[in-house]
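K.L.:
Sequence isn't available, so here's the structure alone:
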């Protein structure tokens, strides 16, 4: 099989296409002929050799990636024969190996993929979708809320805009650049702003008076500006920092303005059904069209370009590698 391997930590160009032996599933495992695999921002940090997140640095050489979709073509011992030939998607967990034409994973990690769902959408739903759903369920808006999503053109933010709009809340979708904001205008947001423009804060304040709930996946100066826009008594949910640093929050912000701030972290695990339940519900919601993921696809052999575009914030939505 062909796979993308990293032999040395460093720039995106260190990701190379190698030929490796075919995989054989072990007890309780299946082998998947991979049609699509997900790329995460965390993958780029691990590729650079930067630890500090929930996943430790891998031993080299390594095949990155943890989200795969495809067809089960081989069963390990003790696996029900009904899985053979089924369309599935899986999150590989702590073990990498997704950027490849084959993946082996425990049968318990599989989720069926409806015939009408694309492989790329399935990959987006099982990883990015479960995160967005967890954020939404932990801080669910009401029709009285004004919701600001500063990373609305990213994979999670794109879904959060749709989820918030479904509640009747007033939704402000923010992204950087005319190409990104143009894509947001059909999502149901009440206001779309370009946070790369200096007047974006005034636009939000003038149109909606400031948010009561912020889903912050950007951090840095943009996240801080969103925090300062938030009305007294508002909520501020952080789930990432694509700008490179988390939003700075002080005690005065919390006490003086009565804000509630939280970090997603491990809180999803406490929701009913935990993370597997969120993934299953995300796939179900995508399957019936309640939300639709935004994906940018690249051939498997161009994983280096996918990483470079993700790091350079040129890719829209969830980045997915297509193998067939």
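P.N.:
Done, it's in. Predicted model only: the values in this text are computed from it and were never measured.
K.L.:
Only C-alpha atoms from now on, for both contacts and neighbour counts.
P.N.:
Noted.
K.L.:
Next, find the distance separating residue 26 from residue 104.
P.N.:
8 Å (CA to CA, to the nearest Å).
K.L.:
what about residue 119, how many neighbours?
P.N.:
24 (other CA atoms under 10 Å).
K.L.:
okay, residue 26 and residue 104: which has more neighbours?
P.N.:
residue 104 (23 against 16).
K.L.:
What sits closest to that one if chain neighbours are left out?
P.N.:
Spatial nearest neighbour of residue 104, chain neighbours left out: residue 31 (4.5 Å); criterion: CA to CA, 6 or more residues apart in numbering.
K.L.:
Let me know the helix or strand that that neighbour is in.
P.N.:
strand 29-39 (DSSP states H and E).
K.L.:
In that strand, which residues are buried?
P.N.:
For strand 29-39, burial by neighbour count (16 or more other CA atoms under 10 Å) applies to 29, 30, 31, 32, 33, 34, 35, 36, 37, 38, 39.
K.L.:
For the fifth one, which non-adjacent residue is spatially closest?
P.N.:
Right, residue 33. Residue 33 sits nearest to residue 102 (CA to CA, 6+ apart), 4.8 Å away.
K.L.:
now swap in the second one and tell me
P.N.:
In space, residue 30 comes closest to residue 75 once its chain neighbours are excluded; the distance is 4.6 Å by CA to CA, 6+ apart.
K.L.:
alright, now check it against this:
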């Protein structure tokens, strides 16, 4: 099979498209003929040699990627025959291997894809979608809410804007440039703001009038977060779930560690991560959330990484073999 491999940490051109041995599923695993593989900002950090929130860096050489969708084409021992031939999606967890034509995963991580979702949409929901479902638990959104979403044209921002709008909130989406703000507006935001314009905070305050934001969904941090917090009411919530700018920015009332124990503890149940994945897939299957996807060929993984790192992408970045 073909796969993307990383032999040394460094820039995007260290990702190489190679012929490698097709994996065989171990007991309790299935093999997926990959039709779509998700690309995450974390993948770019790991490629560069930064472990981010993970406990360790991957052992090299490695095949990056932790989100895949496709058709089950082989079963390990102890796996029911019913899985063979099914359209499925899975998050691989800490084990990489997604940027490939085939991937193996424990069967208890696999979800059957609802019939109306394509493979790329399913990949968008299994990782980014589950994160969105975890984050919105903290928003307490309703008709009286004013929600601000930085990076609103990205894969996660798109879903947060849609969810907040459907909850009846007033939604302000921030994005860079007229093309992205047009997408944010079409996605349901009441106000789409180009944060590359120096006067965007003043124009946003003028649009709000006597209102203030009740919640900021902040995955950007840095200068954008510092400006965005000036829109937040004293009793509002600054929900921090990352800092793609590379600069964390927290306030005293920030709800932190959304991607870790806090998110899953609020979700509850014996398997909170799987619960969030099911919620995300259901929201998409029933049409309440529509993930935005930007597709690249598997062989162009380096281009996908460069585009993501330089903020030239919209929606969830997906590789297709």
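P.N.:
Done, it's in. Nothing here was measured: the structure is a model prediction, and the numbers come from that model.
K.L.:
What is the burial count for residue 61 of structure 1?
P.N.:
11.
K.L.:
Spit out the contact partners of the residue nearest to residue 33 of structure 1.
P.N.:
By CA atoms under 8 Å, 6 or more residues apart in numbering, the residues touching residue 102 of structure 1 are 1, 22, 23, 31, 32, 33, 34.
K.L.:
Which residue is the nearest non-sequential neighbour of the counterpart of residue 304 of structure 2 in structure 1?
P.N.:
Alignment note: residue 304 of structure 2 maps to residue 306 in structure 1; criterion TM-score structural alignment. Once flanking residues are discounted, residue 306 of structure 1 sits nearest to residue 298: 6.4 Å by CA to CA, 6+ apart.
K.L.:
For that neighbour, which three-state class applies?
P.N.:
Taken by DSSP: H, G, I helix; E, B strand; the rest coil, the conformation at residue 298 of structure 1 corresponds to strand.
K.L.:
looking at it, it is touching residue 318, isn't it?
P.N.:
No - applying CA atoms under 8 Å as the test, residue 298 of structure 1 and residue 318 come out as separate, 11.0 Å apart.
K.L.:
Of the two, which one has the most company?
P.N.:
Just comparing residue 298 of structure 1 and residue 318: by other CA under 10 Å the higher neighbour count belongs to residue 318, 28 against 18.
K.L.:
Would you mind finding the match for the more buried one in structure 2?
P.N.:
Checking TM-score structural alignment: residue 318 of structure 1 goes with residue 316.
K.L.:
what about residue 297 of structure 1, neighbour count?
P.N.:
Residue 297 of structure 1 - counted by other CA under 10 Å - has 21 other residues nearby.
K.L.:
how about the helices in structure 1?
P.N.:
41-48, 119-124, 130-138, 155-166, 178-184, 200-208, 220-229, 251-256, 274-287, 303-311 (DSSP state H).
K.L.:
so who does the residue mapped onto residue 37 of structure 1 from structure 2 touch?
P.N.:
In structure 2, the residue matched to residue 37 of structure 1 (TM-score structural alignment) is residue 37. Under the criterion of CA under 8 Å, 6+ apart, the neighbours of residue 37 of structure 2 are 65-69, 98-100, 120, 123, 318-320.
K.L.:
quick revisit: and the strand holding residue 31 of structure 1 against structure 2, how far off on average?
P.N.:
Aligned to structure 2 and superposed, strand 29-39 of structure 1 gives a mean residue distance of 0.4 Å (mean CA distance after the TM-score superposition for structure 1).
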